[in-house]
Structure formats: structure tokens, C-alpha cells
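Asker: All I have is the shape, not the residue letters:
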């Protein structure tokens, strides 16, 4: 068995574009992704899975149709499967995402912000 120590700050330092998730590691059937965010993403859902956001630095607003959720460093929020949401970062923000392998960042919306998962 190969054990690799990964450093979140080093991983984030290698990311140059917002909204482009990179796989930090995997746990069972889940990817742990790091991402930098700035600006508004797209409204979308993940019909088959929950999505966990953990803010590392900065501030993130998860816009929901029934109200916004504000997150700061160390905060975690789970968007339930099928709930329409739109992340927004008014300042550069970094976060970890926990999602099943193969989850597309734009969910059911698709479009130009759909990213190919990158390896670190």
C-alpha cells in the first residue's frame, strides 16, 4: 500500500484559474478536490449526490433559492442532492470539495465552466 502525504496549501499554490477543481486524493469512491473560487459560478444541481464544501480561506456564499448560506474559513456546508445552488466568492476563496468520483463541477447545467478534473 502506498501512503502519500498531501499538503493543502501547496496544492492550492499550484492552482492558477478559478473554478477549476483539482483532485487532492481519493477516499473509497469519493474524490477530495481543492479549488480556488472568485466571482459567481453557475446555478446547477447534482441530482444524484450531495456536495460538501469546506472553506479553507476567504469567504464563500452558497446561493440557494430559499436563501444564502455564508461560509468562512473552517466552515463546512453540505448541499443536498437535487438542491439548486450557485456558489459565489466576492474575494479569492479556496475550498475543499468532497464528491463521488466522476461528479461534474457544473452538475446538470453543463456549459463553458464545465471543467475536466485535474490531478495535482
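Answerer: Sure thing, it's come through. Here the structure is a predicted model, which means the values were calculated and not measured. Numbers count the residues shown, from 1 in each chain.

Asker: make it CA atoms for all contacts and neighbour counts henceforth
Answerer: Noted.

Asker: Residue 54 versus residue 102, what's the distance?
Answerer: Going from residue 102 to residue 54 by CA to CA, to the nearest Å gives 19 Å.

Asker: Please identify which of these two sits among more neighbours.
Answerer: Between residue 102 and residue 54, residue 54 has the larger neighbour count (other CA atoms under 10 Å), namely 20 against 11.

Asker: so which strand or helix has the most centrally placed residue in the chain?
Answerer: Taking CA atoms, centre = their mean, the centroid of the chain lies closest to residue 97, which sits 4.0 Å from it. If you go by DSSP states H and E, residue 97 is part of strand 85-100.

Asker: now for that strand, which elements pack on it?
Answerer: Secondary-structure packing of strand 85-100 (3 or more CA pairs under 8 Å, 6 or more residues apart in numbering; DSSP states H and E): strand 30-40, strand 51-57, strand 60-64.

Asker: What is the longest one packed up against?
Answerer: What it means is strand 30-40. Using 3+ CA pairs under 8 Å, 6+ apart: strand 30-40 touches helix 8-13, strand 22-27, strand 85-100.

Asker: putting a second one here so we can go through both:
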């Protein structure tokens, strides 16, 4: 079986929408999603799954109700299920999110930032 490599830079140039995840790979039930972010997202929680944020380029802040973590290129954070959080970036940041398929990006919150699921690049 031929293995296809995925070039993240090539994938990032194929879209410009902010806060709109694009699936680039799937492993079992987990999807690898690229996202361009800038500004503030919404406070939200994923009750049934953890969520991984991996910064590819730029700086991402993830606020929690009692703390904040700042991630730079090459750094990641696992947000445990049930933990309310709000990602933000002062300038455009490119990230990868790893989570099960069909997870709603805004979690339990209805928002204009709610993105469609399963958009593949």
C-alpha cells in the first residue's frame, strides 16, 4: 500500500476562512484538522471528548476559567473533556486540532463561528 505524505504548508494555502477547520487526515475515529485563527473564539466545552491544539505557526492563547496557556509554534495542549475554554490569537495563527470526527467546533454553544463538519482538503 502506498503511503501518501501530507504537506501542511500546501494544505494551509488552500483556504482562508478563519475558525473553520479543514480535515486533512483521519486515524480511526479521530480527525486531523487544520485551522487558521485570529481574534477571539467563544467560550465553550466539549462534554464527551478531549481536544488537542497543536500550533504550527504563530501564537495561540487558550483561556480557562482559572488560568491561561500560551502556545507557540511547535507546542501543543490537550484540553480535557468537560473543561470550558476559549482560544484566541492576537494575529493569524495556524493550528492543527485533533479530535473525533463530527465534533462541533463551538461545543455546547450556538454561535456564528459554528463551522460545518467534515470539510476535507
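Answerer: Sure, I can see it. Predicted model only: the values in this text are computed from it and were never measured.

Asker: circling back: just the helices and strands packed on strand 30-40 of structure 1: most buried one?
Answerer: Across those, averaging neighbours per residue (mean count of other CA atoms under 10 Å) puts strand 85-100 on top, at a mean of 20.

Asker: Could you point out the residues of structure 2 onto which that one aligns?
Answerer: Matched against structure 2 by TM-score structural alignment, strand 85-100 of structure 1 falls on residues 85-100.

Asker: picking up where we left off before, tabulate the helices and strands packed on strand 30-40 of structure 1 (CSV), appending distance to residue 68 of structure 1.
Answerer: Shown next, in CSV, are these (distance: least, CA to CA, whole Å):
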stretch, distance to residue 68 of structure 1
helix 8-13, 26
strand 22-27, 26
strand 85-100, 9
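
Asker: Nearest to residue 46 of structure 1, out of these?
Answerer: strand 85-100 (9.3 Å; CA to CA).

Asker: what's the angle between that closest one and strand 22-27?
Answerer: 40 degrees (axes from the mean of the first three to the mean of the last three CA atoms, to 10 degrees).

Asker: distance from strand 85-100 of structure 1 to structure 2 after superposition?
Answerer: Compared with structure 2 after fitting, strand 85-100 of structure 1 has a mean deviation of 0.4 Å; criterion: mean CA distance after the TM-score superposition for structure 1.

Asker: Name the residues that touch the helix or strand following that strand?
Answerer: Downstream of strand 85-100 of structure 1, the first helix or strand assigned by DSSP H and E is strand 118-119. The contact list for strand 118-119 of structure 1 (CA atoms under 8 Å, 6 or more residues apart in numbering) reads 20, 21, 22, 23, 24.

Asker: ok, 10 Å please
Answerer: Here strand 118-119 of structure 1 makes contact (CA atoms under 10 Å, 6 or more residues apart in numbering) with 11, 15, 20, 21, 22, 23, 24, 25, 33, 34.
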